[in-house]
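Colleague: Pasting a predicted model and its sequence here:
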Amino acid sequence: MLTPATIARVVGAALEEDAPWGDLTSTTLLPAEATATADLVAREPGIFSGGAVFTAAFALTDPEVTVDLHVGDGDEFAPGDVLATVTGSARSILTAERIALNFTQRMSGIATVTAAYVRAVEGTAARIADTRKTTPGLRAFERHAVASGGGGNHRFSLSDAVMAKDNHLAVLQRSGRDLAMALREAFARLPHTTHVVVEVDRLDQIPAVLDGGAHTVLLDNFSLDDLRAGVALIAGRAQTEASGGVDLDTVAAIAATGVDVISVGALTHSARALDLGLDVRID
């Protein structure tokens, strides 16, 4: 969850990194009493995300600066739309400008690409979800952006759910452990509310995973035919998730196989920042 405390911590660190001893240009060039009004303007279409983060960049720089948001997170916008208006000390606005834009451009880019994936699977039962392939330190921001675009969130951290991936299974195999038995033993140690996901890369691994009681079977890098076969084999006894090889050209066909969830690392690790600008009014 994107909490005020998280926003203040991350944005505060970014502001300190960008202006550790103040904004040398603004403080030496601009009169201290100068005020300005600036508009956040879209240069291209997209889905907005990061309004609270954008606002915090200015508030943490100067509490007297006001930010009026004209769109909400998840709203669609077109080129030329004014998304927010910032008013106050010119020095303060220009000091916070880059950090405010960096976060909002990044988050809106993630929201926009997520919305494209969500649109691509319309008419199917599949949900689009993110992964832990996020920018270190920015996971809460990027997951919020995925939600702004209509996507779902996977586990936030390693502490939130059990997710046995290929390397976990390799260690179990090397140790001579039976997968189904290892899962049942894990369940005995876990709180009853904990979700358990097991990743497989072959159809013949699925029976042991089901026997062990996993809640979700993650079908990793399966062909479309094998995805259909996996969904049929699982037959509703666990949730099905597809991952690997997912892009906008393939996601609709993957969704049509009947999987419940499609996790897409590209939502966060490859999203392009949108072109948004902060334009100071000169009239």
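Modeller: Great, that's in hand.
Colleague: Please make it C-alpha for all contacts and neighbour counts, starting now.
Modeller: Noted.
Colleague: for the protein, what spans make up the helices?
Modeller: Taking DSSP state H as the criterion, the chain contains helices spanning 4-18, 24-29, 51-61, 90-120, 139-148, 166-174, 179-189, 206-212, 224-234, 251-255, 266-269.
Colleague: try it against this one:
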Amino acid sequence: MKKIIKDFIKKSLEEDVGQGDLTSNACITKGTIGEAKLITKEACYISGINLAQHIYEFYDENLIFKSIVNEGQFVKKNDIIFTIQGNKHAILATERLILNCMQRMSGITTKTREFVKAVKNYNVKILDTRKTCPTIRFLDKEAVRLGGGHNHRFGLYDEMMIKDNHIDFSGGIENAIKNCQIFNKKINKEIPIIVEVRNFNELNKVLNIGGINRILLDNFSIQMTKDAVDRVNNLIPLESSGNINIKNVKKYAKCGVNFISIGSLTHSVKSIDLSMLST
């Protein structure tokens, strides 16, 4: 089990269980064995099954977990996702954490799949963003991946992405790019450089400077995006971002961009309704 997952589970259980589950301790005889199943209450693309297994293993390694479906699989209303057998106290203590995680992750996976399907006939990748829930970005991004999407940078530490405030604070887009290129040489690395442009003036400046890995077209209209694709002419990969939704994503894909990033995949999540039932 990866450290990030183990730490997350530990802190989450400390938050919820604390010194013990008072209701279960009062109502249920210690050490008694039971069984439960997780079911869907609406159709969705399910995710978080592996995390659920990790949670059970962390809390009580004697619990018997049996997955019925696979991660990212489409499931119908009332389908059984998995069964869990063992100590009743352990099953109840972990129930809410598992439901909270899987409901959110499945919501992200389902929404991502909708976007991926919408652009399936175009050579474009759907990306997530850093607009995730703090401390559980790794879960949000895993849910995107299970929906057929692709992960953008995980944080400020793995790519350089020059945005509007960087440009303004640097005294212009040329300075921002050159400073990043100098930084790469200084540390003797080739960290990818992505540049966000707000208009054609900035786009032309980026093309003249060169030496970057991707251009992000920020809040460009459909027509502006078409014109930008023609202007760049495959010299540098292009990403569309800003105010893109399920109604217009296909139009952006038709323009010929290489990537489309969708912040709402993770910042506006509709959780999927799941339920844990004793059997």
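Modeller: Received the coordinates, thanks. Source: prediction; values computed, not measured.
Colleague: about what we covered before: mind putting the helices of structure 1 in JSON lines, mean neighbour count and distance to residue 198 of structure 1 included?
Modeller: Compiled in JSON lines, the helices of structure 1 are given as follows (neighbours: other Cα atoms under 10 Å; distance: least, Cα to Cα, whole Å):
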{"stretch": "helix 4-18", "mean neighbour count": "15", "distance to residue 198 of structure 1": "31"}
{"stretch": "helix 24-29", "mean neighbour count": "12", "distance to residue 198 of structure 1": "53"}
{"stretch": "helix 51-61", "mean neighbour count": "22", "distance to residue 198 of structure 1": "35"}
{"stretch": "helix 90-120", "mean neighbour count": "24", "distance to residue 198 of structure 1": "24"}
{"stretch": "helix 139-148", "mean neighbour count": "25", "distance to residue 198 of structure 1": "22"}
{"stretch": "helix 166-174", "mean neighbour count": "12", "distance to residue 198 of structure 1": "9"}
{"stretch": "helix 179-189", "mean neighbour count": "15", "distance to residue 198 of structure 1": "9"}
{"stretch": "helix 206-212", "mean neighbour count": "18", "distance to residue 198 of structure 1": "7"}
{"stretch": "helix 224-234", "mean neighbour count": "17", "distance to residue 198 of structure 1": "13"}
{"stretch": "helix 251-255", "mean neighbour count": "21", "distance to residue 198 of structure 1": "19"}
{"stretch": "helix 266-269", "mean neighbour count": "23", "distance to residue 198 of structure 1": "21"}
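Colleague: Quick check: the aligned residue for residue 247 of structure 2 in structure 1?
Modeller: Taking TM-score structural alignment as the alignment basis, one finds that residue 247 of structure 2 is matched in structure 1 by residue 249.
Colleague: count of neighbours near that match?
Modeller: 11 (other Cα atoms under 10 Å).
Colleague: show me what contacts residue 131 of structure 1?
Modeller: Under the criterion of Cα atoms under 8 Å, 6 or more residues apart in numbering, the neighbours of residue 131 of structure 1 are 153, 154, 155, 263, 264, 265, 268.
Colleague: again, only this time at 10 Å
Modeller: For residue 131 of structure 1, the contacting residues are 139, 143, 152-157, 243, 263-269, by Cα atoms under 10 Å, 6 or more residues apart in numbering.
Colleague: how about these, which pair is most distant?
Modeller: Taking Cα to Cα, the two most distant members of the contacts of residue 131 of structure 1 are 139 and 243; they sit 19.4 Å apart.
Colleague: OK, contacts around the residue opposite residue 90 of structure 1 in structure 2 once aligned?
Modeller: Taking TM-score structural alignment, the alignment pairs residue 90 of structure 1 with residue 88 from structure 2. The contact partners of residue 88 of structure 2, by Cα under 10 Å, 6+ apart, come to 24, 28, 29, 30, 31, 32, 33, 34, 35, 36, 63, 278.
Colleague: Quick check: residue 88 of structure 2 vs residue 194 of structure 2, distance?
Modeller: As defined by Cα to Cα, to the nearest Å, residue 88 of structure 2 lies at a distance of 51 Å from residue 194 of structure 2.
Colleague: and if you look at residue 8 of structure 2?
Modeller: Separation of residue 8 of structure 2 from residue 194 of structure 2 (Cα to Cα) stands at 31 Å.
Colleague: What residues in structure 2 pair up with stretch 131-138 of structure 1?
Modeller: Correspondence between stretch 131-138 of structure 1 and structure 2 is established over residues 129-136, with TM-score structural alignment as the criterion.
Colleague: and the matching stretch, which residues are buried?
Modeller: Neighbour counts over stretch 129-136 of structure 2 (16 or more other Cα atoms under 10 Å) mark 129, 130, 132 as buried.
Colleague: do stretch 231-249 of structure 2 as well
Modeller: In stretch 231-249 of structure 2, the ones that count as buried by 16+ other Cα under 10 Å are 236, 237, 238, 239, 240, 241, 242, 244, 249.
Colleague: now swap in stretch 264-277 of structure 1 and tell me
Modeller: Taking 16+ other Cα under 10 Å as the neighbour-count basis, stretch 264-277 of structure 1 is seen to contain the buried residues 264-269, 271-277.
Colleague: Pull the contacting residues for the residue nearest the centre of structure 2.
Modeller: Per Cα atoms, centre = their mean, the C-alpha nearest to the average position across structure 2 is that of residue 141, at 2.5 Å. For residue 141 of structure 2, the contact set (Cα under 10 Å, 6+ apart) comprises 105, 108-109, 127-130, 132, 147, 149-154, 265-266.
Colleague: just residue 38 of structure 1 next, same as before
Modeller: Applying Cα under 10 Å, 6+ apart, the residues near residue 38 of structure 1 are 67, 82, 84-88, 90, 93-94, 97, 277-282.
Colleague: Is residue 4 of structure 1 in contact with residue 12, as I believe?
Modeller: No. Using Cα atoms under 10 Å, residue 4 of structure 1 is not in contact with residue 12; the gap is 11.6 Å.
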